[in-house]
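K.L.:
What shape does this take:
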Amino acid sequence: MEARPVEHLWYVAYGSNLVADRFAAYLNGSSATSIYGPHRPAPTTVPPLDTRCLWLDHALYFAGHSQRWTGAVAFVDPAPAPRGQGSCGRGYLIQLDHFTHVAAEENGATGCSWTPDWAIIIMRVGDCAALPVHSHGEPWRGKYNVALRLPDIDGTPALTLTTARDLGVGQPSTAYLQLIENGVRDSRLFADEEIAAYLDGALRRSR
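P.N.:
Sure, this is the predicted structure:
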């Protein structure tokens, strides 16, 4: 397969990064007093080229524990979901180095030494690539430690971040769940009366 250059990819969010302002904290940086906590800015603080709301064929659930959010946080199952049990997503068309920066920030890590250029082209939809996320001096131990290949969007590769670890399911805090609810509402993929049922499904999978 002949290599071809890739300059951007679609990062597809499904948790708190459904909210554009929250995702912007990863690219632009934020202070310790921010409601999103402290984050380093990306190597270049340019906004996404495009953004759109879409559907992921992977089920949403909550697991692990976040000190910032005082509860479990969102993941999607790497395996395809049964029909109708997928997840609300928001895609951001970003630079390649922004993706690895986001992966590091999602894990509160010092870095993610993965180069997605050629790798994302040869990954098949549904494949996962292990991310060398360096957390507390140990590689591979980040919560969001795999990149899941999603179908291309307008011919451009798409990825999301999730986990291959058994972090233990759990319940999110009210504040974290409210943030996701706001993002789902902004997506307009659901009528207002459908949002509670969508989130309840994720909560049930997390018990």
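
K.L.:
drop to CA atoms for contacts and neighbour counts, all remaining ones
P.N.:
Noted.

K.L.:
Let me know the helix or strand that residue 121 is in.
P.N.:
Using DSSP states H and E, residue 121 sits within helix 116-122.

K.L.:
C-terminal to that helix, which secondary structure element comes first?
P.N.:
strand 128-130.

K.L.:
Can you name the next helix or strand after that next one?
P.N.:
Following strand 128-130 in sequence, per DSSP H and E, is strand 133-135.

K.L.:
Quick one: name whatever helix or strand follows that next one.
P.N.:
Immediately after strand 133-135, counting by DSSP H and E, sits strand 138-139.

K.L.:
Which element is encountered next along the chain beyond that next one?
P.N.:
Next along from strand 138-139, by DSSP H and E: strand 146-153.

K.L.:
contact partners of that following strand?
P.N.:
Strand 146-153 has contacts (Cα atoms under 8 Å, 6 or more residues apart in numbering) with 10, 78, 120, 123-131, 157-164.

K.L.:
For residue 198, the count of nearby residues, please.
P.N.:
Using other Cα atoms under 10 Å, residue 198 has 18 other residues around it.

K.L.:
no no, residue 50
P.N.:
10.

K.L.:
do you know how far it is from residue 11?
P.N.:
Residue 50 sits 11 Å away from residue 11, taking Cα to Cα, to the nearest Å as the criterion.

K.L.:
quick one, what contacts residue 144?
P.N.:
103, 106, 107, 161, 162, 163, 164.

K.L.:
One more, please, to line up against the first structure:
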Amino acid sequence: MEYVWYASYGSNLHHDRFLCYIEGGTPEGSEKTEIGCTDPTHPVKSEKEMLPYPLYFAKQSPRWQNEGVAFIGTKPVANTETYSRKYLITKEQFLEVVQQENNGIDVTIDLNQVMENGSHTFDPSAWYGVVVYTGMFAGYPVFTFTSPEVAQSEHRPPSVPYLTMIIRGLLAMMPAEQVLDYLSTNQEVALRYSKDDLWQIIEQSNRHFT
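P.N.:
So this is what the prediction gives:
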């Protein structure tokens, strides 16, 4: 069985939310039920990751109150750090996660070609239509996916439920104060949420762990 790392950076930072793509189910706060993977086996392991790609929130997601969702740029940017949680899953599971994130479209991707080229746009019109290879970790390739046109998309702040999922995922990796510093500097988040607003959401999310 062939394994790859999937590096998440949006709501899939939250382990339970990501498992809805593996097992099927409706994530808390979401308005869509995910079908899950053919193989519902949980990830072998997960690890914290730092991605050198800028984080954006854009488009209007029917899953998340028609508000913005997370994307990253397709090219590394110096001194840029986007927090990620990577999951070690099978290649087939990864491709099915990509398919679910794109509302079930046909997905045919040669991951070896992605590794050779650094990225591959398999559908220019799909929200998450480009797969990016970020390197190797512990003997397995690391992939993520994003929009081919995120720089041209209308940037839009995320909804509270979507932001809460991200915050819960981040709280599993770092203290609350660090989560505040990280999110308050994001341009789309700052359009709608003050630091006080963010801290209230973080405190509410923190109770989830106590």
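
K.L.:
quick one on the thing from earlier: in ChimeraX, how would I select the buried members of the contacts of strand 146-153 of structure 1?
P.N.:
Applying 16 or more other Cα atoms under 10 Å to the contacts of strand 146-153 of structure 1, the buried members can be selected in ChimeraX as follows:
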select :10,78,120,123,125,126,127,128,129,131,157,158,159,160,161,162,163,164
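
K.L.:
mind checking what residue 145 of structure 1 lines up with in structure 2?
P.N.:
Taking TM-score structural alignment, residue 145 of structure 1 has residue 129 as its aligned residue in structure 2.

K.L.:
Tell me the span between the first and last residue of stretch 25-34 of structure 2.
P.N.:
5 Å.

K.L.:
Kindly report the same for stretch 24-35 of structure 1.
P.N.:
Stretch 24-35 of structure 1 has its terminal residues 13 Å apart, counting by Cα to Cα.

K.L.:
If we go by neighbour counts, what in it is buried?
P.N.:
Buried residues in stretch 24-35 of structure 1 (16+ other Cα under 10 Å): 24, 25, 26, 27, 28, 29, 30.

K.L.:
can you list the residues you listed in TSV and add secondary structure and distance to residue 175 of structure 1?
P.N.:
Below are the buried residues of stretch 24-35 of structure 1 laid out as TSV (DSSP: H, G, I helix; E, B strand; the rest coil; distance: Cα to Cα, whole Å):
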residue	secondary structure	distance to residue 175 of structure 1
24	helix	19
25	helix	17
26	helix	19
27	helix	22
28	helix	22
29	coil	21
30	strand	19
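
K.L.:
Closest one of those residues to residue 94 of structure 1?
P.N.:
residue 27 (9.7 Å; Cα to Cα).

K.L.:
mind listing what that closest one touches?
P.N.:
By Cα under 8 Å, 6+ apart, the neighbours of residue 27 of structure 1 are 40, 41, 42, 44, 45, 46, 47, 98, 102.

K.L.:
mind checking how far it is from residue 86 of structure 1?
P.N.:
In terms of Cα to Cα, residue 27 of structure 1 sits 27 Å off from residue 86 of structure 1.

K.L.:
Looking at structure 2, name the residue matched to residue 183 of structure 1.
P.N.:
Using TM-score structural alignment, residue 183 of structure 1 lines up with residue 169 in structure 2.

K.L.:
count of residues packed around its match?
P.N.:
Residues within reach of residue 169 of structure 2, counting by other Cα under 10 Å, total 25.

K.L.:
Can you tell me how far it is from residue 179 of structure 2?
P.N.:
10 Å.

K.L.:
One more: residue 148 of structure 2?
P.N.:
27 Å.

K.L.:
do residue 81 of structure 2 as well
P.N.:
For residue 81 of structure 2, the distance to residue 179 of structure 2 - Cα to Cα - is 13 Å.

K.L.:
quick one, which of those two is more surrounded?
P.N.:
Using other Cα under 10 Å, the more surrounded residue of residue 81 of structure 2 and residue 179 is residue 179, with 21 against 16.

K.L.:
mind listing what the aligned partner of that one in structure 1 touches?
P.N.:
Structural correspondence for residue 179 of structure 2 with respect to structure 1 (TM-score structural alignment): residue 195. With contacts defined as Cα under 8 Å, 6+ apart, the neighbours of residue 195 of structure 1 are 181, 184, 185.

K.L.:
Helices of structure 1, start to end?
P.N.:
Using DSSP state H, the helices of structure 1 run over residues 20-28, 96-106, 116-122, 174-187, 192-204.
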